[in-house]
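Asker: Just to be clear, the model below is a prediction. Sequence and coordinates:
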Amino acid sequence: MSTEPHISRPRRRVRTVIVAAAGALVLFAAGVLVGGHPRSTGINDLPPGVRSILQGPTGDPVASEVIGLLEDGYYKAVDVQKLERASVDALIAGLDDRYTSYLDPAEYAALQRHTEGIFFGVGMTVQARGKFTVVTGVYPDTPAQRAGVRTNDRIIAVDGRSMIGSASDVVAAAIRGEEGTRVSVRFRRPGAGDRDVTLTRARIKVPLVSSRIRTVDGSRVGYVRLAEFDKGAASELRQAVKTLDSRKIDALVFDLRGDPGGLVSEAIGVVGIFTPEGSPVVTIQGLHRDRQTLETDSARATSTPMVVLVDRGSASASEIVSGALRDNDRALVVGTRTFGKALVQSTRELRNGGALRYTTARYLTPDGVDVSTNGLVPDVTVADDPNTKGTDEALDRALREAAQLPR
C-alpha cells in the first residue's frame, strides 16, 4: 500500500479512510466519522509533510530521544505517556491546522466504536469556529437537551481542562465516555457568561434518516432528513426516497441542516441517488496527489424535482452533496450559507494503538467552487427564526419552493 492515502473511484476498496472534515463532530458518537480500521503505520509511512514535523534533520525521532534521556536521567519519576502526548501535540501545533490532531489509544478506540453502532455521549453536535468549539445541534430527550444546552453555546472546558484552541475532535473525545459516567462541561453563551454543567453520558439513539409527506399548494411534497453521513447513510436514504416516490410525490425536500458531514464515500452514494451514474461529485486536490474528480457509480433512484435545505451547521460532506446536486442542475439550494470548511482528511492508525488525523487535500464542487472561504451560498436565502415556537420558516419556504418546481 502506498504511503499516501489513495482516493479512487468509489467502487474500489481502500483501507485508509478518507473523510470530509469540517471539524464537525457528533459527540454522542465517535467524533470524526471514520469507517473501517486503518492499518497500523510507522513514522516512515506518513506523508512527507507530516513526517517532517515528527523527525529531526537527521531523520531520528527527536522527541523520542529527548523523552528517553529524561526517563533515564531526570531527578524524579517521569510520566512517559504524558510527555509523549505533549510532544506530539506541540509538534502538530506547528502546522497551524486545528483539524490535524493526534488521538491516543483510548480516544481512537472511542472513535472506532462509532462505526460499530455504539453511541454514548451527551447528545449534541459541534463544529470548530475560530478558536472555539461551538454546539451546532442538540438532540431531543438527551442529557444535553435536558441540561439546557443550546445551539451556539461555546465549549470552554471539559473536566477542568481548557478547550479553547483545541481541535474539535479532541473536545469530542474529552466529552465521550462510558454510559453512566459523568463529565463536567463549561459552556459560554453569548451575552450570558460561563456556566458549568455536569452531564451523565448515555446511549443516544438518533435515526440517520427520517421522512414524511406534506401537502403544499395542492402538491404532495416528500420530506427526507439525513442526520449525518455515517456508514450506511446512502443505502438508508436510497430506501427512504424510493418509498416516498412509491407514494406518488410531486417534489422532494432534502434537509441537510445541522448535518456535520462524514464519509466521502457516503456523500458520493447520496449524490448517486439523485443523478445519473458517472455524474461528477467532487474534485480533490492536494500537494501529494494529482487532481482527481470523483463520480457516482450507482444507478439513479429518482428524478423527482427537489430542493436541498441547508444552514450554517451543514458542513463538509453536506456541502459536497449540496454543491454537487446544484452543479449537476439537479436541485435548488434553499436556506442560509453553509459552514465552509472544504478539507479532506485521512486517519492513520499508529503502532501504539493511537491515530493521526491529518489534512491531505481540499475539495472543489464540480463547477470548481471552493466553499472554504464563504461556505456554499444558497439560491434562495431564508433562515429559521428561533424565537417562533412551533414554526420552521426555512422548511416552510423550502416546501413552497419545491411545490413550484417544474415537473
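Answerer: Yep, it's here. Numbering: from 1, shown residues only.
Asker: For the rest of this, base every contact and every neighbour count on C-alpha atoms.
Answerer: OK.
Asker: what about the strands in the stretch 101-250 of the chain?
Answerer: Shown for the stretch 101-250 of the chain, the strands assigned by DSSP state E, counting those that start in this stretch span residues 101-103, 120-121, 124-129, 132-138, 154-158, 161-162, 182-189, 193-200, 202-203, 209-216, 219-226.
Asker: Second structure for comparison follows:
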Amino acid sequence: MKSFYAVLRCVALSALLVAMTACTKDEKPKNFNPTPPPQTANEEINMFVDAYLQAYYLWNEEYQTLTLNYDQSYDNFLTNTLMSMKTNTFDKKMRNGYWQLYSYIQKLSSAGYNSVSSRGVGHGISKEMYYGFGFMKFVATEYQAEDGMAYALVVEGVYPDTPAAEAGIHRGTTILKVNGQSLTRSNIQNYANTLIYPTNNKTIELTLNDENSEPVQITSKAIYENPVLCSKVIEQGGKKIGYLAYSGFEAAYDDDVLSAFESFKAAGVNDMILDLRMNGGGHVITAKMISTCIGGNACQGQVFQYYRYNDARMETPEATATQTNMTYDSSKKLFYEKFAYDEAYFGVDLKPYALDLPRVYVIVSNNTASSSEAVIGSLKGVGVDVILIGSTTNGKNVGMEPTSFTTSTGQFYLCPITFQTYNAMGDSVDPNGIAPNYPVDDWGSNGYSDFGEAADPCIAQALTLITGEAPASLSRKAVCGLNLRMDQSINLPNACGPKGMLMLPREMPLNK
C-alpha cells in the first residue's frame, strides 16, 4: 500500500476548522456538536478524524451520538471510539480470537522515493521504491533440535527482482539462523521485523533450510514491491492454463498485470488459476480491471458492484454521485459502477486482454479479503463460474475512501469504513467469509511450495480439476529436512500489499 500514499490528497486542518465554523445550523450533520479549536497535538489530529467520521463513516448515525475524548493518542482515539459502538458489526469483528477493526489510521513516513509513472494506464498512480530485502511475510514454526525445541521462519512470499529473490529465496524457504543466531520464541518477532523492515543498506547473513548449510548474505536496497509475484502458462493434459499469483490490488502496477494477461491471451489459455491467498485487497479500480480481463464478454454492459453509503449520503444521491463518481440506481436505491469492458480503462481498451473465460479457479485463504473478494463476487454476479480452492476467505464486504491530512506533527493516513458492496445479483460477501469449493491445506507435507509449482497442494487441486489428471511432478524446489510445526500464536509482521477495498482518494468537503 506504500505506493498508494503518493496520490493521497492532503487536507489541512486549518481548512477543516474554517469549513466547520462556516456551516449553518441546517447544514450540520445530525447531532453535530461543534468543538473548540484544538489545544494539543492529540486534539489537532483527533478533531480531523472526528469530523471525517461524522461525515463519512458507514455507521455515522450512532457515531454522532458518542461522547468523545480528544486527548488520546490518535490510534487509541480511533480504536477506543469505534470499539465502543454497537452498530458497526461489519467493521468491528471477532477475528483470530480477538476483536479487531478494519478501519485504521497511521502516521506516514517519507521513506518512499523515486516514483515511476505507469506506462499505459493513465490514472496517474505511480510506483515508488522502498528499502527492503523483498520479504513479504513469514510463518513461525518450531522443530526438535539436538538441544531442545528451536524455531524457524518459513517464507510465505518474496517480491520479484529483490535481494531475497536474487539470492534464490522463495516461498517455502526456511530461515534457521540470522547472523549466526538461532531463532527462539523470544527473538523471532524482532528478526522478522528486521527482515521485512530493514534500515537502509543493511546486510544480514541467513542460514537456510539446513543448520549445516553455508550461510548466504543479502543486503537491503531500494526495491519495487511488485504484487505480480508469479505469472506463467502451465501446459498439462492438452490444456494451456494461465497462472497468476497476485498479492495486492495496487494500481501503480496495472501495466504489469496487463502484461500477464497479454501473455495469457497470446498463448491461447483455456483456463486460469488466480492465486489470491496472500491478497488482502487494494484499489477497487484494479479489481474491476482484473475481473473484466477474466470475464471479457460476460462483463459487457454489466454492473461490477453496487455501493451503499451511510444514510445521510444515501438521502442526497445527486451530491453523493458527484462526490463518488458513481451512478445512482433509483429502483435499487444503490449506487453502482460497471465493468471496464465497454469504455477504456484510463485510456486502455481491455478487450485485447480479455480472456472470455466461463470459469476461473481462485486460490484463497483467510488473508483473501476486500478487493479479492470483490473479484470473486463480481464475476459470480455475471455468471462466471468461480471455483475456490484453499480455506475460507476473510469476509470483508465493506470498503474505504481514504484520506490524508497534515497537522503540526506530520502527515496522517485515515482509512475508515465508508461503504458496503454488492454484486450484480445484489449479493454481498458473507461477513463470515466465503467457503471454498475444495478445502485444501496449502502447508503440504512439511511446508510451502513456491508459487506456480505443481507440488503446491492448491495448484495441484486446480490442475486436477482442469485436466482430469493429477500433476506428473510433485517435487519441491527446497524441502527442509526438519519436522516443522506451525506456531500460529506468534504474530509476525505482514508487508504483502494494501489492506482494504480502497477507492481512489477524492476531495470530500467536510462541511455538511
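Answerer: That came through fine. Being a predicted model, the structure only gives us computed values, none of them experimental.
Asker: before we move on, the earlier item: can I get the strands of the stretch 101-250 of the first structure in a markdown table with distance to Ala403 of the first structure and mean neighbour count?
Answerer: Output for these, formatted as a markdown table (distance: least, CA to CA, whole Å; neighbours: other CA atoms under 10 Å):
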| stretch | distance to Ala403 of the first structure | mean neighbour count |
| --- | --- | --- |
| strand 101-103 | 45 | 23 |
| strand 120-121 | 39 | 27 |
| strand 124-129 | 31 | 25 |
| strand 132-138 | 28 | 24 |
| strand 154-158 | 38 | 22 |
| strand 161-162 | 48 | 14 |
| strand 182-189 | 38 | 19 |
| strand 193-200 | 43 | 15 |
| strand 202-203 | 38 | 20 |
| strand 209-216 | 6 | 15 |
| strand 219-226 | 6 | 22 |
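Asker: mind checking which of the ones you listed is nearest Arg351 of the first structure?
Answerer: For Arg351 of the first structure, the closest of the strands of the stretch 101-250 of the first structure is strand 101-103, at 12.2 Å, according to CA to CA.
Asker: name the helices or strands packed onto the closest one?
Answerer: Helices and strands touching strand 101-103 of the first structure, by 3 or more CA pairs under 8 Å, 6 or more residues apart in numbering; DSSP states H and E, are helix 80-93, helix 168-175, strand 355-364.
Asker: so it aligns onto which residues of the second structure?
Answerer: The alignment of strand 101-103 of the first structure onto the second structure (TM-score structural alignment) spans residues 104-106.
Asker: For that stretch, give me the average deviation versus the first structure.
Answerer: Following superposition, stretch 104-106 of the second structure is found to deviate from the first structure by 2.9 Å on average (mean CA distance after the TM-score superposition for the first structure).
Asker: what does that stretch rub up against?
Answerer: Applying CA atoms under 8 Å, 6 or more residues apart in numbering, the external contacts of stretch 104-106 of the second structure come out as Tyr74, Asp75, Leu78, Thr79, Phe412, Tyr413, Leu414, Cys415, Pro416.
Asker: at 10 Å instead, please
Answerer: 49, 74-79, 400, 402-404, 411-417, 499 (CA atoms under 10 Å, 6 or more residues apart in numbering).
Asker: could you dump the strands of the stretch 101-250 of the first structure to CSV with distance to Pro378 of the first structure?
Answerer: Putting the strands of the stretch 101-250 of the first structure into CSV (distance: least, CA to CA, whole Å) gives the following:
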stretch, distance to Pro378 of the first structure
strand 101-103, 32
strand 120-121, 33
strand 124-129, 20
strand 132-138, 19
strand 154-158, 26
strand 161-162, 36
strand 182-189, 28
strand 193-200, 33
strand 202-203, 35
strand 209-216, 22
strand 219-226, 18
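Asker: residue contacts, Ala234 of the first structure?
Answerer: 208-209, 226, 240, 265-273.
Asker: switch the cut-off to 8 Å
Answerer: So Ala234 of the first structure contacts Glu266, Ala267, Gly269, Val270, Ile273 (CA under 8 Å, 6+ apart).
Asker: could you flag which of the contacts of stretch 104-106 of the second structure are buried?
Answerer: 49, 74-75, 77-79, 400, 402-404, 411-417, 499 (16 or more other CA atoms under 10 Å).
Asker: Any idea which of the strands of the stretch 101-250 of the first structure gets closest to Glu277 of the first structure?
Answerer: Closest among the strands of the stretch 101-250 of the first structure, using CA to CA: strand 219-226, at 21.5 Å.
Asker: start and end residues in the second structure for the closest one, please.
Answerer: Taking TM-score structural alignment, strand 219-226 of the first structure hits residues 239-246 over in the second structure.
Asker: Quick check: the matching stretch compared with the first structure, mean distance?
Answerer: Following superposition, stretch 239-246 of the second structure is found to deviate from the first structure by 2.2 Å on average (mean CA distance after the TM-score superposition for the first structure).
Asker: sorry, back to before: and the strands of the stretch 101-250 of the first structure: which comes nearest Arg400 of the first structure?
Answerer: strand 209-216 (6.5 Å).
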